[in-house]
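[1] I would like to see how this sequence folds:
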Amino acid sequence: MKYAVIGHPIDHSLSPVMHNANFKALNDPSSYEAIDISEEQFHLIREIIKDKELSGFNVTIPHKERIIPFLDEIDDQSKTVGAVNTVKIENGKWIGYNTDGIGYVTGLKQVYPDLENAYILILGAGGASKGLANELRKYVQPRLTIANRSIKRFESWHLDVNKISLQEAENTLSQYDIIINTTPAGMNENKEVIINLDNLDEQTLVSDIVYVPFKTPILEIAESRGNPIHNGLDMFVYQGAESFRIWTGNLPHIQTMKDTVLKHL
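    Prediction:
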């Protein structure tokens, strides 16, 4: 079987090394590659994938919403989030899934087992935030709180969550057990910190969905204050593991996947 990740740009992706290491650990002859598809080429997506003879593929930035009109059906998570990151091709039928939320929550439970009773603040109101909120609601009893710079961004939200401004979040920071940054602040060369952490409780876990850099500025500040931190590595590994399970029906070798990504970071 052949699989791939599509995006633009895509040369930075660690998905191929992670999935190919998993195949090798399982003695599976399947392969996985990265395919760069620009926005201008995207209308040819069906032909491109057919030529590659893929059995499934992952979708990353900037195509997670763009792929939806080309799919035959999508799962409930994808409908809620409005984005797809995994496509299974079965008998010519394209089925879309979103494994980002389950990937993140699976990783978070490893470092914060008492997730059920946690008061959680999510920073940002984009697609990633919506996906995480939708998945977290299945486990967390207290109502989730989402903070965004612009309250107008919440107009497309239909989830039962608290919606507040970043300023309000800064003032009430001490009441949360977990704070999750889903904004691009701190990604790559971006040194921005989306929120002031002066009111942070010393026990609060600070998490970021980004894993490159390994410690974003918000995680560095939290760590310097003595807070526990958690980056996006687990989310990346577990969303990939869930994609593999969807494609094959088999369990992946998660430790190999994680070790491989860590080695390449």
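[2] rest of the way, CA atoms for contacts and neighbours
    OK.
[3] neighbours of the nearest residue to Ala118 once chain neighbours are set aside, just the number please.
    Leaving out its chain neighbours, the residue that sits closest to Ala118 by C-alpha to C-alpha, 6 or more residues apart in numbering is Asp177, at 5.7 Å. For Asp177, the count of nearby residues is 20 (other C-alpha atoms under 10 Å).
[4] Give the buried residues for stretch 40-49.
    Of the residues in stretch 40-49, Ile49 count as buried by neighbour count, 16 or more other C-alpha atoms under 10 Å.
[5] Now show me the structure for the sequence below, then we'll compare the two:
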Amino acid sequence: MNFYGLFGYPLGHSMSPMIHKIIYEKMGIDAAYKLFEVEEEYLAQALDSLKILDIRGANVTIPYKKKVIPLLDQISPKAEKLQAVNTIKNKDGILEGYNTDYDGVVRTFERQGWTVQNQSVYILGTGGASQAAAHALQDQGGWVTLVSRSPDKKNIFPVIDYQTLEEVEGNILVNTTPIGMPPKIDQSPVSDQIVSQFDIIFDATYDKVDNKLLKTARSLGKECVNGLEMLVGQAIAAVEIWEDISIDDSVMDDILSHVQKEWM
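    As a prediction, the model looks like this:
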């Protein structure tokens, strides 16, 4: 049996063990997945434990997606470009870093049938998830702009503030901020008026019920989806890396269906 896990702090809300359990069962993989809640001062030791205990890999979540990079032996070109790692593979004692959040975004848009080519994309937030979404959608031909309360001119993407966003009419609006996450699902990162200015709303947060942003989008007849497909998509991509296998896209429907049933 191979062992995998998730590094982050805190981790009480994580759905990852359930998702990975379903993936392993569906693919006939003999593996187990655990949560490793690690405080920052012990992060280096935690990575060493992968080698010592022969743990074959780990996912990385907030707040360590950037902080693990100097602790790894090598990172993939994609992770290098995003400057964020959410998947580590222990390959014979060599720790390799990857980013599968990017894959989760791509799979979500493909499954929704949403065209990105030549579409104006505005992404709320400038963190790790924002970078993954920005690069993924730009690589699909989208015109990407980030939105921040404190615009940083050093970012490789154009950045505007929320006041400027009020004057924008775009095609796709993506939320990568934590606003709208449980238990504050009655909060929205933008006004109803801003939502009305877009055709598609993708909220990278997820919960059993729609948060305020998605409720507003549905009431206005917008195409919209939460981040559950992204979460499952990035988990499948991580398993492909760890196990050196390819999982057919058709399997995702089955996995996602089981995740939704277990979650509800």
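[6] before we move on, back to that, wait, isn't the residue nearest to Ala118 of the first structure in contact with Ile120?
    Yes. Using C-alpha atoms under 8 Å, Asp177 of the first structure is in contact with Ile120, at 6.0 Å.
[7] ok so, going back, what's the match for the residue nearest to Ala118 of the first structure in the second structure?
    Alignment note (TM-score structural alignment): Asp177 of the first structure maps to Asn171 of the second structure.
[8] hang on, its match packs against Ser120?
    Yes. Look at Asn171 of the second structure against Ser120 with C-alpha under 8 Å: they come within range, at 5.2 Å.
[9] Can you show me the helices along the second structure?
    Applying DSSP state H to the second structure gives helices spanning 16-27, 43-52, 77-82, 101-112, 128-139, 162-165, 192-196, 212-219, 228-243, 249-263.
[10] Now distance to Phe3 of the second structure too, for those helices, in a markdown table please.
    Output for those, formatted as a markdown table (distance: least, C-alpha to C-alpha, whole Å):
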| stretch | distance to Phe3 of the second structure |
| --- | --- |
| helix 16-27 | 11 |
| helix 43-52 | 9 |
| helix 77-82 | 23 |
| helix 101-112 | 21 |
| helix 128-139 | 26 |
| helix 162-165 | 43 |
| helix 192-196 | 43 |
| helix 212-219 | 36 |
| helix 228-243 | 10 |
| helix 249-263 | 20 |
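[11] between those helices, which one is nearest to Leu71 of the second structure?
    Shortest distance between Leu71 of the second structure and the helices of the second structure, using C-alpha to C-alpha, is found for helix 43-52: 6.6 Å.
[12] With the first structure overlaid, report how far that closest one is off on average.
    Here the mean offset of helix 43-52 of the second structure against the first structure after fitting is 2.7 Å, by mean C-alpha distance after the TM-score superposition for the first structure.
[13] Which strands and helices lie in contact with that helix?
    Packing partners of helix 43-52 of the second structure (3 or more C-alpha pairs under 8 Å, 6 or more residues apart in numbering; DSSP states H and E): none among the helices and strands.
[14] ok, and what's touching that helix?
    With C-alpha atoms under 8 Å, 6 or more residues apart in numbering as the test, helix 43-52 of the second structure has contacts from Val38, Ile55, Arg56, Gly57, Val68, Leu71, Asn90, Gly93.
[15] Restrict those to the buried ones and give me that as a PyMOL selection.
    Buried members of the contacts of helix 43-52 of the second structure, defined by 16+ other C-alpha under 10 Å, are picked up in PyMOL with:
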select buried, resi 38+55+56+57+68+90
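[16] need the contacts of helix 43-52 of the second structure in JSON lines with distance to Leu137 of the second structure, can you?
    Converted to JSON lines, those look like this (distance: C-alpha to C-alpha, whole Å):
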{"residue": "Val38", "distance to Leu137 of the second structure": "32"}
{"residue": "Ile55", "distance to Leu137 of the second structure": "33"}
{"residue": "Arg56", "distance to Leu137 of the second structure": "30"}
{"residue": "Gly57", "distance to Leu137 of the second structure": "27"}
{"residue": "Val68", "distance to Leu137 of the second structure": "25"}
{"residue": "Leu71", "distance to Leu137 of the second structure": "28"}
{"residue": "Asn90", "distance to Leu137 of the second structure": "29"}
{"residue": "Gly93", "distance to Leu137 of the second structure": "34"}
